[in-house]
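Asker: Pasting the sequence and the predicted model now:
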Amino acid sequence: MLSRPVTSILSIQNVSRAFYGRGRVVQALSDVSLDLEAGEFLTIVGPSGCGKSTLLNVVSGLMPASEGAVVFKGRPLAGVNHQIGYVTQADNLYPWL
């Protein structure tokens, strides 16, 4: 059986994100890795405070990773990625939409 090469449109490689404050460290993400191919659909679910929004903020470039890398279309993410967007489950759209 022949396997086709993996052509990831988005690659999250060993991403970690920590927050520092009030004399303590909160490790929101630790060593997260995944690859998405073009056309794939990803759903992220979990309890409040588990790092879902933090991961989305890192992947979209709104927040830097403490460690690891995000690669989008073969290029390392550097700053805000205007080709990635997301809407949270909260009521964030204009009322007429």
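Answerer: Thanks, I have the structure now.

Asker: Going by C-alpha atoms from here, please, whenever you check contacts or count neighbours.
Answerer: Fine.

Asker: for whichever strand or helix holds residue 32, packing partners?
Answerer: When secondary structure is defined by DSSP states H and E, residue 32 falls within strand 24-37. Counting contacts by 3 or more CA pairs under 8 Å, 6 or more residues apart in numbering; DSSP states H and E, strand 24-37 packs against strand 8-21, helix 52-59.

Asker: and the comparison structure, right after this:
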Amino acid sequence: MKELDVCHPDAMKELDASLVQISKSCKTQTQACLHLTEDIDKEYKKMPDRIVENTELIKNSYKEFIEEAQAAAARLSKVSFSDLAKSTEKSLNGLRTRYKIPTTL
């Protein structure tokens, strides 16, 4: 029985030391979780602004793309119509020459 009385205080000291370590560890983990939660909240609050910003970038990019496509189509149609007119005029002149039709009627 005396041996138990002697071991009991040592066991209690070890138990208390373990509880202190566990308590410190829990406190550290809790603080880390709170810090992480705050960081996540800050980033989450920034998301709507980022979405609006990205939407504007996409709109502007689309607008530029459409403008470039329209300009290219306009250039192409001018060149194509011009080339077509020249080709047609050349063919008509060839027919006039072949059938001896005067240029002015």
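Answerer: All right, it came through fine. What you see is a predicted model; the values in this text were computed from it and never measured.

Asker: Fetch the TM-score of the aligned pair.
Answerer: Comparison of the two superposed chains (TM-score structural alignment, normalised by the length of structure 1) gives a TM-score of 0.17, and 23 aligned residues with a CA RMSD of 3.7 Å.

Asker: that older thread, what residues of the strand holding residue 32 of structure 1 count as buried?
Answerer: Judged by neighbour count (16 or more other CA atoms under 10 Å), strand 24-37 of structure 1 contains these buried residues: 28-29, 36.

Asker: Reformat the residues you listed as a markdown table; add distance to residue 69 of structure 1.
Answerer: As requested, the buried residues of strand 24-37 of structure 1 are arranged in a markdown table below (distance: CA to CA, whole Å):
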| residue | distance to residue 69 of structure 1 |
| --- | --- |
| 28 | 16 |
| 29 | 13 |
| 36 | 14 |
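
Asker: Closest to residue 15 of structure 1 out of those residues?
Answerer: Of all the buried residues of strand 24-37 of structure 1, residue 29 has the smallest distance to residue 15 of structure 1: 7.0 Å, by CA to CA.

Asker: wait, what's in contact with the closest one?
Answerer: With contacts defined as CA atoms under 8 Å, 6 or more residues apart in numbering, residue 29 of structure 1 is in contact with 15-18, 51, 54-55.

Asker: Buried among these? Make that a PyMOL selection.
Answerer: Only the buried members of the contacts of residue 29 of structure 1 enter the following PyMOL selection, criterion being 16+ other CA under 10 Å:
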select buried, resi 15+16+17+51+54+55
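
Asker: quick one: which of the contacts of residue 29 of structure 1 is nearest to residue 68 of structure 1?
Answerer: For the contacts of residue 29 of structure 1, the closest approach to residue 68 of structure 1 (CA to CA) belongs to residue 15, at 4.2 Å.

Asker: For that closest one, which non-adjacent residue is spatially closest?
Answerer: By the measure of CA to CA, 6 or more residues apart in numbering, the closest residue to residue 15 of structure 1 outside its immediate chain neighbours is residue 68, 4.2 Å from it.

Asker: element containing that neighbour?
Answerer: Secondary structure from DSSP H and E places residue 68 of structure 1 in strand 67-72.

Asker: Just name the most buried of the helices and strands packed on strand 24-37 of structure 1.
Answerer: Scoring these by mean neighbour count under mean count of other CA atoms under 10 Å gives helix 52-59 as the most buried, with a mean of 20.
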